[in-house]
Every structure is written in C-alpha cells, then in structure tokens.
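Engineer: What follows is a protein structure lacking sequence information:
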C-alpha cells in the first residue's frame, strides 16, 4: 500500500518561495509538416499534445508523443517538436511569432493540436528541489489517469481564454498554466517515486510532515525532538530516515531554508536586517551574518546593496 501524500504542503511552500510563473504561448492546430526547434533558454518549456501525435527530439533521441502526453524541460534544454521524425524544424521563435500574430488562422487539414508555453521561477533562490529535476520530464496520457478531470478542466480553461477576447484572457491562461505545471509535476512524482532528495522527502508521508513543519516554523527553535514528534517517529529513527531520504541532516536543511527566506526578505523587502535575523531564527546579527556568508559568499548588507534594496 502506498501511503505517500500528494506533497502539496511542502511543495507549495517551495513554489511560493521561488514565485513560480507560467506563460501560455498558444493552443493551436498545426499544419501538416510542422516543426519547431527551440534553443537553450533560461525558462522551462512546456508542451502538451491535445490531439494527434508528434515527435520530441532531445539530446539526440526521438520520443513519440500522443494525445494526452506532456513534456517539461525544467532547465531549458535545446529540443525540437516535430510532426514526424523527418519533418523540417524551423526556428521556434519564428514559428511562435507567426502563430501568435495570426490567432484566428486555421489550417485546412490540421495534423496535431498543441498547447505550448513555459514556466519559470526566481533562480536567485536556488532551492535544491529544482536541481533534482531532470532535463526532460515526460508525463504520459494525462487524460486517462487519476486526476484526469483536473487536467481536462485546466486545458479547457486555457483553450477558452486563448481563443476568446475577454479582458484579462492572457492572465487567466497563464495562471492556469501554473496549475498545469504543478499538476504535471505531481503526476511525474507519482510515476517515478524519487529515491533521494527533497522530492523524495516530500513523497514520504511522515517526512513530509516534518518538512512542512520546518517551512512553517523556521523562525522558532526547531530541534530534532519536535521534528521526530511531528513525523510520529523516535528521534533516532527519524534522524536516520531523514538523512537517508533527504541526503542531509534535518539541521542542514533547516539552515538552507532559513537562508533562502532571508535572501527573499533582503531582496524583495526593506525589512531591517535585525528583524530578518529574528525572522529566520537567529539570536544575533553576528551569527546570522556568518551563516549567510557561508551560504552565499557575501554578507546580508552587501547583498542588499547590490540588489538595490
């Protein structure tokens, strides 16, 4: 029996921290012979086949995709999307500009219906979860799995907003793109059950409770006894299990989370450093400054100056 949670609490904490955003480019019927080639980029491309089939070319390999299959490329790897393996690929930016400039143009005999966009996050807050994501994520047949209803609703909403002219349509489609990304990430986690790291810890029911506790109480005196109690385990069992699954002790992850929260406050707010010190669980500015410099290679004051805060 799999008692793993959906990991929505701890995962949501991370996604809020890094300000996950999505942008939907288009939902379009593609003309026969279509192909687009995307170079390396700073965001994460997202493609979903709504009708028909196509081929993804990535890292020298072709992967056939059918209706209901979706692709995420979290680190912006170069790739091509093609109707067939022998189709000619045009530069992606040119194809997307042409499609977006003519939203009402429809091919007489469409071969594939595609949803394309990208997702991005604040890379200066380099939470380790994102480094764990592979270059390529393929989620198969989302319309035939548990939770298919959510995928259909989201895709229908995006399609309606993309094809309509209501005020705010683009903003609504982009917000639905964020829902689509999170839903695809959860589906991939369920399919692959990560073995070690942040994602694996989120996927473990007991450890996920402790992880969420760290996220919600990082300003307090969080110790091993509290975390073990939250997980419903003995101190020794919890410490061993957390280290084995996360790949680091609870105290190390707690410090990492505190430092990311501090960096967020330094860059996004004008909160005095003395208040940030307290907000992330340190008893003195000196101790906080030492920990911050070990993590980021500069003092909090210097980061704030260079960030223009």
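Structural biologist: Received, thanks. None of the values given here were measured: they were computed from a predicted structure.
Engineer: For the rest of this, base every contact and every neighbour count on C-alpha atoms.
Structural biologist: Will do.
Engineer: Help me confirm that residue 33 comes into contact with residue 90.
Structural biologist: No: counting by Cα atoms under 8 Å, residue 90 is not a contact partner of residue 33; they are 10.7 Å apart.
Engineer: any chance you could map the strands in the stretch 101-250 of the chain?
Structural biologist: For the stretch 101-250 of the chain, the strands defined by DSSP state E, counting those that start in this stretch cover 112-120, 137-139.
Engineer: Now for residue 117: which residues touch it?
Structural biologist: Applying Cα atoms under 8 Å, 6 or more residues apart in numbering, one finds that residue 117 lies in contact with 22, 23, 24, 25, 26, 45, 46, 47, 177.
Engineer: What of residue 219?
Structural biologist: 258, 278, 279, 280, 281, 282.
Engineer: can you redo those residues as TSV with distance to residue 173?
Structural biologist: Below are those laid out as TSV (distance: Cα to Cα, whole Å):
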residue	distance to residue 173
258	33
278	39
279	35
280	35
281	39
282	41
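Engineer: Specify which member of these is nearest to residue 8.
Structural biologist: residue 258 (20.1 Å; Cα to Cα).
Engineer: From residue 30, how far out is the residue nearest to the closest one when sequence neighbours are not counted?
Structural biologist: Using Cα to Cα, 6 or more residues apart in numbering and skipping residues adjacent in sequence, the residue nearest residue 258 is residue 280, 5.3 Å away. Distance, residue 280 to residue 30, using Cα to Cα, to the nearest Å: 50 Å.
Engineer: Then residue 287?
Structural biologist: Remark: distance between residue 287 and residue 30 (Cα to Cα) = 58 Å.
Engineer: Next one for the comparison:
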C-alpha cells in the first residue's frame, strides 16, 4: 500500500506574491518572548546556564563581562553590547576577572514575567545585564535556522552602523531602566525586533555560510523555498519544483539538500507540520481544517504525518498547548 499522503485537489495557482520565508519561519516557530529585567551583578560573580530549549539573550546596560561557551572562544561584552544564543547552548556569564566562585543559580521559569530588577554576586564593581529569552516551538527546528552560530554578538560599535539596531538597543535599555504601564509588552516586542535584525546583521556582515539562511538568497533554491512557503498545500514534487526554477530534477535535488540541509520533500513535510502546529495553538482550530490547509484531504493521514514529525498526534498536541497557555502568567 502506498504511504504517500492523500493530497487535497490542487487549486489553480494564484499569481505568486513576494514571500518572506525567514519571516514566516520565525513567526511559525516563535512562541513567546520574555524579558526578566535587569540584574546588577557585583564582582565576583559567575552565572552558569545549562543547555536548554530557550534562546537566551543578554544586553549589557552597564559594565563589562565575559560570555563563555564550551568549545568557542570567550566573548568580551561591554556597555551597549547585545548577544543572542540561537541554539540554546550551555554557557557561562561572568565578571571580567573570571573569578573562580560558585556559580549563581538563576531559575528562569521561576522569575516574575513582569520586568523587574535584582541584585546578585559580591560587593565589588557592578555590571548590569538585561536578561531574557525566546521560547520556540517543539523540535524539529526549521532547517534554515541550522546554520546559526552558538552566539550572535552585537557589539555596541557595530550596532551603531545599523540604523535599526542603533535605535533598538537604547530603547530596550531605556524601557528596562524606567518601566511603565505595558512595559512587558513593549520590551517583548522590542526584543522580537532585536532578534530579527540580529539575524539580518549576522547574515549580511559576517562570513555566514551559504547553507541555512543563506539558501534563501540563492536564485533557484530561494525561489523554490518561496513557492513552498507561498503554497504549502500544493502537491509539490521534486520535478515540479525543479521545473519551476528552471533546473533539472537531479541538480535541483542535490543543490537544495546542500543549501537547505535536507531534501526538498522532507523540508516540505516539516514545514507543513510547522504550519499545522502553529494553527493548532489557536483556540478554535479544527483538525480537519488544519489538515486541508497543509495539503491533506484525509485527516487520518494528516494525523499520522503530524505524529511522525511532532512526536504526538494533533489532538494531544493541541491539549498540551492549551495546558501550557493556561499555565503561563497573564
């Protein structure tokens, strides 16, 4: 028996509209941004964070510090610097003396969700750091994000060269130091912008690899990605995608896999289930409607495909997400 999913009848293709592939990926997998506030660390101090699903970020409001990741050179951070850890890597943030002191315990899940101030460490010179994180959706993570480095460092000097970043970091620092009504929302949205502009900054100013995010800039593969993202319910085949971008089937399959990090139909399957997961988080999503939106006429076939990629069926996934949403502080 064929194991191919039952695909909904293809509609006549609509005129192609510009598609922001990276924007769609971030929107689909990005669930929540939390800024815990500003922590004043007095020397000596050392903050040790284990590997986690969250994407941590830090902005140095005052002073300086070292960021250490296993297997990578330490990063010197100073006032106005921002750093994002896209892979959720284990890391240490510590004073400039790299004092050998017991690590501080920081319970991210136990922190208030409203911006607040705290003090930690010793009685020496103080470094103030704004701490936050991005909580992303369940694995598997989109292949286009696989090329991101363990840390994206945005030095204050380099940030000033980007008009957008030059405005964002001071706004975050200002809002954090003088919070007012709605500060949690303001800071979260500013942090979202920081994340997007950090990706732009990294891909345009750093010797970023052609794979991953760089695939979007490739004329042929970027075109195929835009087709997949614009019309995910289409009954795409490798041959159809190759023809659409004027490549042979074999050359297209090889180049797509090389640049994106996985074969075309595997990327399509993962993207469909990412969209499905995004829709299932909505309160009134109907599983049959979600299945239809991502190209499955048969909800049973959709449920099997969803469970294969997400680890649980769509019904269980939706129940889990509702429990998570209810548990989140308002």
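Structural biologist: Structure's in. What do you need? Given the structure is predicted, the values throughout are model-derived calculations rather than measurements.
Engineer: before we move on, back to that, turn the contacts of residue 219 of the first structure into CSV, including neighbour count and distance to residue 142 of the first structure.
Structural biologist: Formatted as CSV, the contacts of residue 219 of the first structure follow (neighbours: other Cα atoms under 10 Å; distance: Cα to Cα, whole Å):
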residue, neighbour count, distance to residue 142 of the first structure
258, 25, 36
278, 16, 45
279, 18, 41
280, 22, 40
281, 18, 42
282, 21, 45
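Engineer: Now, the residues you listed that are in helices?
Structural biologist: Among the contacts of residue 219 of the first structure, the ones falling in helices (DSSP state H) are 258, 278, 279.
Engineer: Can you tell me which of those residues comes closest to residue 10 of the first structure?
Structural biologist: Out of these, the member with the shortest distance to residue 10 of the first structure (by Cα to Cα) is residue 258, at 14.5 Å.
Engineer: In the second structure, what residue corresponds to the closest one?
Structural biologist: Aligning on TM-score structural alignment places residue 258 of the first structure opposite residue 272 in the second structure.
Engineer: Quick check, its match in contact with residue 234.
Structural biologist: No: using Cα under 8 Å as the test, residue 272 of the second structure is too far from residue 234 to be in contact (10.6 Å).
Engineer: Not counting the longest helix seen in the second structure itself, show me its contacts.
Structural biologist: Counting residues, the longest helix in the second structure under DSSP H turns out to be helix 183-205. Helix 183-205 of the second structure is contacted from outside by 33-35, 84, 113-115, 152, 154, 162, 164-165, 168-169, 171-172, 175-176, 208, 213-214, using Cα under 8 Å, 6+ apart.
Engineer: which ones among those are found in helices?
Structural biologist: Short answer: the contacts of helix 183-205 of the second structure in helices (DSSP H) are 164, 165, 168, 169, 171, 172, 175, 176.
Engineer: Return the members of those residues classed as buried.
Structural biologist: Taking 16 or more other Cα atoms under 10 Å as the criterion, what is buried in these is 165, 168, 169, 172, 175, 176.
Engineer: mind listing what the residue nearest to residue 95 of the first structure when sequence neighbours are not counted touches?
Structural biologist: Leaving aside its chain neighbours, residue 95 of the first structure sits nearest to residue 36 (6.5 Å; criterion: Cα to Cα, 6+ apart). For residue 36 of the first structure, the contacting residues are 80, 81, 82, 88, 89, 90, 91, 92, 95, by Cα under 8 Å, 6+ apart.
Engineer: Mind telling me what residue 36 of the first structure corresponds to in the second structure?
Structural biologist: Per TM-score structural alignment, residue 36 of the first structure is aligned with residue 46.
Engineer: Distance-wise, check that match relative to residue 228 of the second structure.
Structural biologist: Taken as Cα to Cα, the span from residue 46 of the second structure to residue 228 of the second structure is 46 Å.
Engineer: Same check on residue 316 of the second structure?
Structural biologist: Counting by Cα to Cα, the separation of residue 316 of the second structure from residue 228 of the second structure is 27 Å.
Engineer: more crowded one of these two?
Structural biologist: Set residue 316 of the second structure next to residue 228 and count neighbours by other Cα atoms under 10 Å: residue 228 wins out with 22 against 12.
Engineer: any idea where the helices of the stretch 201-309 of the first structure begin and end?
Structural biologist: Using DSSP state H, counting those that start in this stretch, the helices found in the stretch 201-309 of the first structure span residues 205-216, 224-231, 235-246, 250-268, 273-279, 285-296, 300-307.
Engineer: give me every residue that touches the counterpart of residue 305 of the second structure in the first structure.
Structural biologist: Under the alignment (TM-score structural alignment), residue 305 of the second structure maps onto residue 291 of the first structure. Residues near residue 291 of the first structure by Cα under 8 Å, 6+ apart: residue 259.
Engineer: hang on, isn't residue 91 of the second structure packed against residue 49?
Structural biologist: Yes: using Cα under 8 Å, residue 91 of the second structure is in contact with residue 49, at 5.4 Å.
Engineer: Residue 290 is in contact with residue 297 of the second structure, correct?
Structural biologist: No: Residue 297 of the second structure lies out of contact with residue 290 (Cα under 8 Å); the separation is 10.0 Å.
Engineer: Cool, thanks, talk later.
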